[in-house]
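S.K.: Sequence below, structure please.
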Amino acid sequence: MNRHLLLSAAFCLALAPTPAFATDGPVPHTGFNENIPIQMMGDELDRPIAMVIEDRLTTPKKLKKIENEFGSAGAKVLTRSYAGRLYRPIWTEVGAESLQGVVDNLFDHGIVSDQILRNDLRRTIKSRFTSKSPKSRAKADIQLSLAWLRTAKAIGGGLKDEGGMATPMKIGVKKFNLTDSLLQSGLGKSSTELFAMAPNTHDYQKLIAALATYRELAANGGWRGIPEGDAIEVGDKDPRVPALRTRLRAEGFYDLEQLLRSPDADIAIDVLDENTVIALKKFQRRHGLNEDGILGNNTLKAMNESVESKIDKISDALHRWRYQGDMGQKYIWANIPSYTATGWNRGKKEITMRTIVGKPRFATPEFSDQVEYMVANPKWYLPVSIIRRQKVPKLKRDPGYADKYGYNIYDRKTGEKVDAYSVDWTERGVARKYRFVQEAGEGNALGDMKIIFPNQYSVYLHGTPGEHLFEKAQRAFSSGCVRLEDPVRMAKWIARHDDEVARTDITEAIEETENTRFELDEHVPVHITYFLVTANDDGSVNFHRDIYKRDDGIRTVKKMAKLYKPKPTTVGAHLDGESAH
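M.R.: Model (predicted):
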C-alpha cells in the first residue's frame, strides 16, 4: 500500500463510528487523530515495524502485562495513541532524546529514575533507531512509550484516564489529554508535556530549589552535630558554643561577617552571645520549636539531624505534592504538622493563621473536600466517640460537670432532656443512649464560628475558647477537628466573593450572638495535608516535627549528623579569632 492509500484508509477509519472513551470496557484498537502532523504517519519503511506493534498491542496476553502495570487507563492511552497512527512508531529521534532529557532531570524533582524505569533508556533509544530488526525496533518504540507513561505517572501522581492524572483526594484531579501528550512527546516535546503535569503550587516550585540547595550542602560535606550536654542560655560559657555557631552558619542562620561587625565581637568564643541567640531563634522558628533561644534537648536533636535526612524529607514533600492533585483557584490549605491554615487565591496567599490539630491518639485525617456552609455562634453536637472517650469518664466522677460546662443532655429515643444526675454513667454503652449539645456562647468548644465541609470523619474548621494555646509551638490538642486562630476572619475571606453571603452579615451575626447558618453559593475547596516540609516566600524552608510519626516511609540513609569535635582553644580567645577554627 503506498502513502496515499495509507492515508485514505486512515481517514476512512476516522469516519467510521468509534466508541466513546471510558475507564471500563474493551480497549479500542482503531481510531485516527486528524490533528496529528502528517510526518508522524511515517513512511513505507515503518510498515514492518507497525505490524509488530499491532500484534503486541492487540494480543490479549501481551496487552494484559501492560494493564497489570498501568491499569486499563494506561493501556487505553497506549493503544489509542498507536491505533490512531495505524500502529506506526510514535518516537522520532528528536522525541526520544527529549524523553531522555526529562528522565535526566527527574532527580531535580526528587524522583529516582532507576526506580520508575524498567530498562536502560539510552540502550532502548539505540535499539529503536539502529537495529536492523523490525521486531527489535517495534519493541523499543513500545518501551519508549511505556517509559513515557512511567515518567508521566511519577511526575503527575499516577494515571487516571484519558483526561486526568490520578489523585487520592476526593477533588482536584489534574486534567490532561494523555494520548495527545504522548504523541506530541514523540515529536520532541517531552519536556513541555511531562513537566506540565507537575504541581504548579507555590511550595512545589520552592521545594525544588531547596532540594538543590541542600544537595549542594551535602556535596560540600553537610554539617557536624553538636555533642550532648546541659542546656545553654545566653551568657553561658560552654565549649560547644563554637560548634553551635558553625552549625547555624552551615544552614544559613548565622552570618559570621555580621557577627564580627556586631558589638558582641569581643565576647569569648565559648560564650553564647545575643547575636547567636537571634540566629538560634530563627532556627527554632523554622523547625517548629519553642522560640526561647536556648540550646535544649529538642533544639539539639533538630540541629543534629543530618543533611541527608533533610534531603529525603524534601523529596518526600515533593512526592506528596505530586499526589495531592490540583488545589483549585481559591482554596484553604490546612497543613497538620505546621499548625497553619492559609487561604490561596489564583496563586497568591491572601490569609494565614495558626491552628490547633488533633492529639496523636485523635489524629486529624488527611483529605480534601469543599466548604458548603458556615455557622456563626454554633451549638456543639458532640459525636458519640467524644462522649464515650472524654465526657462519660468525667460524668462518672461528677455529674455536675454537664451544667458547669453548658451541656444539655437528651434521650436519643424520646428526645427529652434529662438530668445528668439521673443517668447511670457506669452502664455499658451509655454514650450511645444520649445526645449532648453545648449551647452557643462563652465557653462553647467551637468558639464563635464553624466552617463545614461534610465528610466521613466529622472534621471541620472552628474557633475555640482556649486562645492561649495558640502561643505554644506544638499545638496538637484537639479531638481531630482543626481549630482556627481567627475563624471569623477566615469565614469572611471565604465569603468575600460569594453572592449568597455578605461579610457584613457575618459581622452582624457574631455581634448579635445569634445562631446563624450561611449557605455558600461558591463551594471553596479545603485541603488537610501532612507535609513535614513547607516553603516560605523567600525560598527558605520549614522542617516540622512529625507529630503523628508518619515519616517511616521516608527513605533515610543517615538521620543524624556526625558530631563536632572541638579543638583546644587559647586562653582569652575571642569571637574575632573564631575564623581560625
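S.K.: going forward, measure contacts between C-alpha atoms and count neighbours the same way
M.R.: Will do.
S.K.: Just confirm Gly447 is within a strand.
M.R.: No - if the criterion is DSSP: H, G, I helix; E, B strand; the rest coil, then Gly447 is coil and not within a strand.
S.K.: Name the surrounding residues that touch stretch 460-477.
M.R.: 288-291, 339, 354-360, 442-454, 481-487, 547 (CA atoms under 8 Å, 6 or more residues apart in numbering).
S.K.: Look up how far Thr364 lies from Ser72.
M.R.: According to CA to CA, to the nearest Å, Ser72 and Thr364 sit 34 Å apart.
S.K.: An error on my part: the question was meant for Gly163.
M.R.: Separation of Gly163 from Thr364 (CA to CA): 32 Å.
S.K.: Show me which of those two is the more surrounded one.
M.R.: Set Gly163 next to Thr364 and count neighbours by other CA atoms under 10 Å: Thr364 wins out with 25 against 17.
S.K.: Tell me the secondary structure of the more buried one, please.
M.R.: Counting by three-state DSSP, the backbone at Thr364 sits in coil.
S.K.: Here is a second sequence; please produce its structure as well for comparison:
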Amino acid sequence: MKKFLISTAAISLLGSTLVSASGAPDDLVNHAPVAHPVEALLGEPASEKSAYIEQYMLKESKIKKIEDEFGPDGLTTIQRAYATKINQPIWTVQGAYDLQATMEDVFAHGIIADDIFDDDFDRLMQRRFFSSSADKQAEADIKLTLIWLRLAQAISGDLSEEHAMTQRAGSPVLRYNIPTSLLNSAQGSSDRELLAMAPTAPQYHRLKTVLAQYRQLRRDGGWLAIRDGEAIEAGDVDPRVPDLRARLRAESYDVPDPLEPESPNLFDEPLSSALKLFQTRHGLEDDGILGGNTLIALNESVDSKIDRIAESMNRWRAQGDLEDRYIWANIPSFSAEGWNNGKMEIKQRTIVGKTWFATPEFSDEVEYVVANPKWYLPVSIIRRQKVPKLKKDPGYAAKYGYKIFDRETGAPVNAFEVDWTEPGVARKYKFVQQAGEGNALGEMKIIFPNQYSIYLHGTPGKNLFDRAQRTFSSGCVRLEDPIAMAKWIARYDEEVDVVEITTAIEADQHKRLDLEDNVPVHITYFTVTVDETGTPYFWRDVYDRYNGSIRYVERYERDFDDRKSRADIRG
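M.R.: Next up is the predicted model:
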C-alpha cells in the first residue's frame, strides 16, 4: 500500500492550523471533537464543499448504498458527523495520514486493509487536499469517512448497534459515541479511536500475539510435510522419524536430539513425549503414535493456521460484549469456563452434540438451576432415539426410569399397551425420566431458556470425558461437574445460596433455584484458543463449519527416498 508523502513545510503549515486534543485525559477515548479551519488553508470556500456534501446526503442512491453496507446506524453516524460540522469536510491532512497508518496497523488484528480499500490512497489524498475542484475535495472527504467506517466495522465486529459497543474497563466513558469517534479520528486520532473498539476479551489479545508468532514462523519458512505410511510409535524404526523431529521443532516444540545418534530413524521416547504434547494441543488422543489423524494435523500448513487464528479473532469481534461475569462454552475445545472481571475462576471438560445433533452457537442468560432434575424429553429425541428401542422392547421405558403420559389427557401410559410402529407415535406421548442415578441429566441442570432447548447439565457417563473428541450428546452441553458450576454461579447471587445447592443434592431433593442476577452464557465455535501461558491450541473442526478451508503442506524433504533405501537395507 502506498504512503502519501507530505513535505516538512506542508506538515508544519498544516500543523499550525490544528487544535491539539493532547490536553484531554489519556483515559478518555471519546473526547470532544476539536475545531479545524482547514478550509482557510486550502483556499476553497466552505460553502461549495458544504453544498456538495449536503446534496450527497440527500441522494436516495447514495443513502441506499451506505445503508446496504453499514445499515441505518452507519448512515446516521455519517449524517450526525457532518451535521456537527455544518456539512463541511471533516478530514484534515493529519487525520487522513493517521487513517492510512491505522489501515496498516489493523494487519496485526488479522484484518487485511486491501479488503477495506483497494484503490490508490495517494490519489485519494491528492483529491481531498489539492484538487482545484471543491466537489472533488468534498467527495474525497466522504470516501475517507467510508474507509473509516469500514475499519470501525471490521475492528469492532458490528456497527449496527452503537449501544452494544462498550468502553474498556476503568474508563469514565460508558458507551461509544461513534460520530464523535469519527470526528476525533478525522483530526488525527484514528489509531486511538479505532483500535479502542477491538474486543477486550482475553482470548482476543492472546490470539493477536499468537498471530504475530505464526506470521514469523511463515517468514522463517514454515515446515515440510511428512509422508503417509504405517502408524509408528516409540521403539519403531522409520525413515520419517527425522522429518517428524524437524516438523515439531519448526513449530517451536522442544524436541531433543536422538538418544542414539547412530540411529536417527529410531522413534525414541523423548520424541514420543513431544508428539503427545502436539496431540494434546490439537484435540487428538495423546497416545504418542504417529497415526492418520495426527499426520493430518502435522501436515496442516502454517498459512492455514494463520488463517484460522485470524478467523478466530474475527469471530471474537463478531461475538460482542461478554460482560463482566459469564460462562464461556467453546464447542471445538470441549470446555466450559466461568469468568469474572477478566479472570477465569472455573474450567471444566464438556461433551457436545453429535454431528447430526450439532450444538448451535448463541448467547443467552442463565435464569435458574435445578438440583436432581427430571428429564422431559423433546419429541425429536423420542422419535429418533426412544421409539426404535421401544419397538424392540417396551420394557426399555421402565428399565431406564421413563414415565410415559398421554399428551392430550395427561394420563399415565403403559409402554406395553402402545403400538410403537404407528406413524407419528412420538408426538402422542410425553416422556419423563425421573431423577436418580441413571438420569441422563445427572444431578444438576443449568437453564437459559432458548429456542434450541439447549442447556448445561451433568451426565452419568463420566467415562466419556476421557476421550479427546467428545461429540456424544443430543445437542446440549454436558458438564464434567455441573454442581461445581452451579455453585460458582450461586457464589455471586443474592438469591441462591451455595449451601442451598449442597443441601438439595445431598437430600436427593428435586429443587428449582431461581437466580436474582442472570449470568450470560456464550456457546461459541473457535477452532483456535490460547491458554493463560500464551500456548495456542488448534482444535479439530468437528462440525466442518470452516467448510474444508484447512489447507495442507505439499512439499516434502528431498532426501527422504535415500533415507528410506538405507532403512530398507538395514531392515
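S.K.: quick one: TM-score?
M.R.: TM-score for the superposed chains, counting by TM-score structural alignment, normalised by the length of the second structure: 0.89, backed by 527 aligned residues with a CA RMSD of 2.2 Å.
S.K.: aligned partner of Asp493 of the second structure in the first structure?
M.R.: Under the alignment (TM-score structural alignment), Asp493 of the second structure pairs with Asp498 of the first structure.
S.K.: go on, Leu266 of the second structure?
M.R.: Under the alignment by TM-score structural alignment, Leu266 of the second structure pairs with Val271 in the first structure.
S.K.: for that match, what are its contacts?
M.R.: Counting by CA under 8 Å, 6+ apart, Val271 of the first structure touches 234-238, 241.
S.K.: cool, Gly101 of the first structure as well?
M.R.: Ser191.
S.K.: what helix or strand does Glu48 of the second structure sit in?
M.R.: In the assignment (DSSP states H and E), Glu48 of the second structure maps to helix 46-58.
S.K.: For that helix, buried residues please.
M.R.: By neighbour count on 16 or more other CA atoms under 10 Å, the buried set for helix 46-58 of the second structure is 46, 48-54, 56-57.
S.K.: Would you mind getting the average deviation of the next helix-or-strand element following it from the first structure?
M.R.: Counting by DSSP H and E, the element after helix 46-58 of the second structure in chain order, helix or strand, is helix 60-84. Taking mean CA distance after the TM-score superposition for the first structure, the mean distance separating helix 60-84 of the second structure from the aligned residues in the first structure is 1.6 Å.
S.K.: ok, and what's touching helix 60-84 of the second structure?
M.R.: Helix 60-84 of the second structure is contacted by residues 56-57, 88-90, 145, 149, 159-162, 178-180, 182-183 when judged by CA under 8 Å, 6+ apart.
S.K.: hmm, 10 Å instead?
M.R.: Residues from elsewhere that reach helix 60-84 of the second structure (CA atoms under 10 Å, 6 or more residues apart in numbering): 33, 50, 53-57, 86-90, 142, 145-146, 149-150, 153, 158-162, 177-183.
S.K.: do stretch 43-50 of the first structure as well
M.R.: With CA under 10 Å, 6+ apart, stretch 43-50 of the first structure has contacts from 1-3, 6, 42, 53, 56, 82-83, 85-89, 133-139, 141.
S.K.: Would you mind writing the ChimeraX command to select the buried ones in these?
M.R.: To isolate the buried members of the contacts of stretch 43-50 of the first structure in ChimeraX, using 16+ other CA under 10 Å:
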select :42,53,56,82,83,85,86,87,88,89,134,135,136,137,138,139,141
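S.K.: Let me know the next secondary structure element after the longest strand that the second structure contains.
M.R.: Longest strand in the second structure, counting residues (DSSP state E): strand 511-524. Under the assignment DSSP H and E, the closest C-terminal helix or strand after strand 511-524 of the second structure is strand 528-530.
S.K.: List the contacts of the match of Asp493 of the second structure.
M.R.: Asp498 of the first structure neighbours (CA under 10 Å, 6+ apart): 492, 519-524.
S.K.: What lines up with Gln474 of the first structure in the second structure?
M.R.: Here Gln474 of the first structure is matched to Gln469 in the second structure, going by TM-score structural alignment.
S.K.: again with Gln390 of the first structure
M.R.: Aligned counterpart of Gln390 of the first structure in the second structure: Gln385 (TM-score structural alignment).
S.K.: Now do the contacts for that match.
M.R.: Gln385 of the second structure touches 379, 474, counting by CA under 10 Å, 6+ apart.
S.K.: is it true that it lies in a helix?
M.R.: Yes - assigned with three-state DSSP, Gln385 of the second structure falls within a helix.
S.K.: list the contacts for the residue nearest to Ala231 of the first structure when sequence neighbours are not counted?
M.R.: Closest residue in space to Ala231 of the first structure, ignoring its immediate chain neighbours: Gly296 at 4.6 Å, by CA to CA, 6 or more residues apart in numbering. Gly296 of the first structure makes contact with 228-233 under the criterion CA under 10 Å, 6+ apart.
S.K.: I am finished for the moment; much appreciated.
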